[in-house]
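> My questions are about this predicted structure, shown below with the sequence.
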Amino acid sequence: MSTSIATTSYEPFTEETAIAYIEKLNQKLGLFPAPSLLICKEIGDGNLNYVFHLSDSLSGQSLIIKQALPYAKVVGESWPLTLRRAKIEAEALQKAAETVPSLVPNVIHTDDDLAITVMEDLSDYTILRKGLIDGETYPNLGRHIGTYLAKTIFHSSPFGENQQEIKEISVRFTNPELCKITEDLVFTDPFFDHDTNDFEDHLKDTVNELWKNEELKLEAAKLKYIFLTKSEALIHGDLHTGSVFVTAEETKVIDPEFAFYGPAGFDLGLFIANILLNTISKTAIDEQQHSDLYQTIIETVEVFKEEYKKLWQNHHVEAFIQTEGYVDYMLGTIFEDAVGFAGCELIRRIIGLAHVADIDNISDCQKRLYAQQNALQLGSTFIIKRRNIRTIDQLIQETKDVLK
């Protein structure tokens, strides 16, 4: 549900005002039993938002408030951002819950005026990136992410939803400001000498060679054009391993504030790249191939294809759906785009503004350099050779060839 508890203009919450807000909301929605004694802590470690954890010390119940800031938290007020992204995120979670309710957190309440979403507390879960860095394994992860991608993409595409309804829905998810962040930080800046880039001095020669590679830049330009023009499905838009909560049995996809109608292979590509960044990190540290991480990628792609084909057969609204070769064409196109997008993500996480702890936290300078160079080489390979990498087995082999 979406309401406004206060009629005042927007202001960022503090821990105290967050408690006051929830106490008022509790009177309407009965979020906590009476009497209650609320405790609040700001726990956000992301780049864009505040995240508050509220718990009742009497009942033990808890919830999360996420509030968008009118600027990028990682930079400050010099980088203004729309507050509307909070509404987009909440509606994207609610849309995903229509098809994969067990794979997203429950949205309890939204307030557009204050740019907040009140949602299920996932404190018992672990951020996937941290779990992977710590060496944990998640046997259900590939199946869950493959299912999430297949169902959210298919049901928001012209194959699973009436095209007129899609056109109406897509207006709600017009997201130009956050798309511009992706256009710049993923598809543009890392391929040029731009002031947003951030990389270590020992990479200068490697990066300069990358910037001189005209074949690579041409293919990156084509991928940027695909990102700008393909409106195939409602995508998460930022599906990295920091946007997934996990336990040994369960998976929850979070933070779809970058959601918009875009290329169907984008989320898959980002997820593959971020699993590979962890693989590259581990390989640099212990010089071993990590079959469990490769298996996660393989299972993600295989489950995605299997579930997509089932939906194609059983829940279609498109007249050409039974035409021989059509589903294989679509899946092939999605995978080709995903391979290219994975390449862009690998490169930008080394050269660009936003890095990943998997690589940056390697303490040994030489091993860190090795990992960074491997990520750049693999990213370049994926971008240039994406049309020839037709299967997930070929993608894994290309990765092994770079990391051997």
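Received it, and whenever you're ready, just let me know what you need.

> switch to C-alpha atoms for all contacts and neighbour counts from now on
Will do.

> Show me the helices in the stretch 51-200 of the chain, by range?
84-97, 128-133, 141-155, 163-172, 176-185 (DSSP state H, counting those that start in this stretch).

> how far away is residue 23 from residue 316?
To residue 316, residue 23 is 46 Å away according to Cα to Cα, to the nearest Å.

> Counting neighbours, go ahead and name the busier of the two.
Using other Cα atoms under 10 Å as the criterion, residue 23 and residue 316 rank with residue 316 on top: 20 against 17.

> Which strand or helix spans the more buried one?
Taking DSSP states H and E as the definition, one finds residue 316 inside no helix or strand.

> now do residue 383
Going by DSSP H and E, residue 383 is part of helix 365-385.

> buried residues in that helix?
367-385 (16 or more other Cα atoms under 10 Å).

> what about the helices in the stretch 301-404 of the chain?
326-351, 357-360, 365-385, 392-403.

> ok, second structure coming up, stack it against the first:
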Amino acid sequence: MTSDEYRILRETDLRDYLAQLPAIACQLGGAPASWSISEVGDGNLNLVFIVRGGAGSIAVKQALPYVRLVGESWPLPLSRSHYEHLALTHQARLAPGLVPAVLHHDEALALIAMEFLEPHIIMRKGLVGGTTYPRFVDDITTFLARTLFLSSDLAVPAAEKKQGIAAFAGNHALCKITEDLIFTDPYRIVEQNRWTSPWLDTTAARFRGDLDLHVAVSRLKLKFMAAPEALIHGDLHTGSIMVTERETQVIDPEFAFYGPMGFDIGAVIGNLLMGYLASSGHETSPGDRRTFEAWLLETVESVWTEFARKFVELWRTEAKGDGYPPTLFAGANGAARLDAERQAYMAQLFCDTVGFAAAKIIRRILGLAHNIDFELIDDPKRRAICEARSLRLARAMLVDAASFASIGAVTNAAREVRDWDPDFGA
């Protein structure tokens, strides 16, 4: 891709561009001049347009050559659009119906036109409003189990897996963002870091000097860089999930690469925990969100238990990879031993999940990009209280992940910290 092939599309440019694509123009319907086009991107990286015509609507996403949140001082490769398209294609095959359909991809313009999801909303916005989603657990655990297991050495031959790793290996610029923003920057002085000051000043300084924390997060960072277990979404927070009460769709996989499975699962669980611990900051009267909060913790527990059940079931029925060859586990004794090994594998994956969930929480409070779960709490001290509780939980999960023997231990710890009163003077 050369620079003169790429241009940032504005409304008029996009209208003219789409009008030249017969399938897209037909889907939208009506004269191009009548199409409604609005830029709605509220993320950190890209332009996102909603285009509405007389017959239908589509979403159009274009990568910018820099980080939108920061500006042109932070350049970013346009190739991330290529990897997002590749990931969406893979995910549609592995977990059909759980990602938006791709309608058009333009490599030179770093542009993807896709199904417009309506009346879906970003899940994070719904959680801030106290909305529950009955389909979410079943949908997200199906997505996680299928995309992770079916791209792993347990499901595919080694050669195919290595080809997959190679196909995504060029997405290192997005990986570098994760390596810095999640695993490094919150624990050191970086100009772009921010937190709710002055209330969290002491906590932020304490985290920067906490060597136990630094060791724990560095171990996770090394695993993120060196464990290509499966094709992971790479940014699976509640802002990358669109929902209704009846449907869940996973979007924005531009950070996709072959990495540790626990990173994706931990991202989902960590964001649900943040939603839980931010919830009191959105109360209009004391305790009015307790039912919603109970649902959130039940959801945290179910995300892990249902994922684990579906993953192990896939291991029993779809184990066509070179990992754990069936010929080595023939007979009743072999089957029992393999079953025990599956349980040990899942225990390690759970430990990874706990640690990655904690790292995701910490970066959203002490790093660059924050969550509306906390940011929309108007009273800064009230916000800081919710964030301090989250940091207290996250530190325990990160430094001593192995002590959380079950997902119930995680939710119990969240309940305990929910009403903890931080002493900001200490």
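Cool, the structure landed. If you're wondering where the values come from, they're calculated on a predicted model, not measured in any experiment.

> Quantify their similarity with the TM-score.
After superposition, the two chains reach a TM-score of 0.94 (TM-score structural alignment, normalised by the length of the first structure), with 397 aligned residues with a Cα RMSD of 1.8 Å.

> thinking again about what came up before, pull up the aligned stretch in the second structure for the helix holding residue 383 of the first structure.
Alignment of helix 365-385 of the first structure against the second structure: residues 380-400, by TM-score structural alignment.

> one step back: between the helices of the stretch 301-404 of the first structure, which one is nearest to residue 66 of the first structure?
helix 357-360 (22.8 Å; Cα to Cα).

> returning to what we had before: now, of the helices of the stretch 51-200 of the first structure, which is deepest in the fold?
Per-stretch averages of neighbours, counted by mean count of other Cα atoms under 10 Å, single out helix 141-155 among the helices of the stretch 51-200 of the first structure, with a mean of 24.

> Provide the aligned range in the second structure for it.
With TM-score structural alignment as the criterion, helix 141-155 of the first structure aligns to 136-150.

> which one in the second structure is aligned with residue 43 of the first structure?
The equivalent of residue 43 of the first structure in the second structure is residue 40 (alignment by TM-score structural alignment).

> now residue 94 of the first structure
Superposed on the second structure with TM-score structural alignment, residue 94 of the first structure falls opposite residue 89.

> Quickly note the distance from that match to residue 83 of the second structure.
10 Å.

> Could you dump the helices of the stretch 301-404 of the first structure into a markdown table with distance to residue 256 of the first structure added?
Shown next, in a markdown table, are the helices of the stretch 301-404 of the first structure (distance: least, Cα to Cα, whole Å):
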| stretch | distance to residue 256 of the first structure |
| --- | --- |
| helix 326-351 | 17 |
| helix 357-360 | 21 |
| helix 365-385 | 24 |
| helix 392-403 | 26 |
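
> between those, which one is nearest to residue 140 of the first structure?
Residue 140 of the first structure lies closest, by Cα to Cα, to one member of the helices of the stretch 301-404 of the first structure: helix 392-403, at 18.4 Å.

> Measure the mean distance from that closest one to the second structure post-superposition.
By mean Cα distance after the TM-score superposition for the first structure, the fitted helix 392-403 of the first structure averages 1.2 Å away from its aligned residues in the second structure.

> Tell me which of the helices of the stretch 51-200 of the first structure sits nearest to residue 251 of the first structure.
helix 141-155 (6.6 Å).

> and that closest one, what does it pack onto?
If you count contacts as 3 or more Cα pairs under 8 Å, 6 or more residues apart in numbering; DSSP states H and E, helix 141-155 of the first structure packs onto strand 233-235, strand 251-253, helix 291-314.

> That helix to helix 84-97, inter-axis angle?
Here the directions of helix 141-155 of the first structure and helix 84-97 differ by 100 degrees (axes from the mean of the first three to the mean of the last three Cα atoms, to 10 degrees).

> just to revisit the earlier point, list the contacts of the helix holding residue 383 of the first structure.
Identification of contacts with helix 365-385 of the first structure by Cα atoms under 8 Å, 6 or more residues apart in numbering yields 202-203, 206, 215-216, 219-220, 277, 280-281, 283-285, 339-347, 350, 359-360, 362, 389, 398-399, 402-403.

> and if we set it to 7 Å?
Under the contact criterion Cα atoms under 7 Å, 6 or more residues apart in numbering, helix 365-385 of the first structure has outside partners 216, 219-220, 277, 280-281, 284-285, 339-340, 342-344, 346-347, 350, 359, 362, 399, 402-403.

> ok, of those, which come out buried?
By 16+ other Cα under 10 Å, the contacts of helix 365-385 of the first structure give 216, 219-220, 277, 280-281, 284-285, 339-340, 342-344, 346-347, 350, 359, 362, 399, 403 as buried.

> Distance check, the aligned residue in the second structure for residue 312 of the first structure against residue 342 of the second structure.
Residue correspondence to the second structure (TM-score structural alignment): residue 312 of the first structure is matched to residue 315. Here the criterion is Cα to Cα. By it, residue 315 of the second structure lies 8 Å from residue 342 of the second structure.

> before we move on, what about residue 190 of the second structure?
41 Å.

> quick one, which of these two is more surrounded?
The neighbour comparison of residue 190 of the second structure against residue 342 (other Cα under 10 Å) goes to residue 342, with 17 against 13.

> residue contacts, that one?
Taking Cα under 7 Å, 6+ apart, one finds nothing in contact with residue 342 of the second structure.

> go on, residue 179 of the first structure?
Applying Cα under 7 Å, 6+ apart, the residues near residue 179 of the first structure are residue 258.

> residues in the first structure aligned with stretch 265-273 of the second structure?
Aligned using TM-score structural alignment, stretch 265-273 of the second structure spans residues 268-276 in the first structure.

> For the nearest residue to residue 168 of the second structure once chain neighbours are set aside, give its distance to residue 147 of the second structure.
Of all residues not flanking residue 168 of the second structure in the chain, residue 257 sits nearest, at 5.2 Å (Cα to Cα, 6 or more residues apart in numbering). Taking Cα to Cα as the measure, residue 257 of the second structure falls 12 Å from residue 147 of the second structure.
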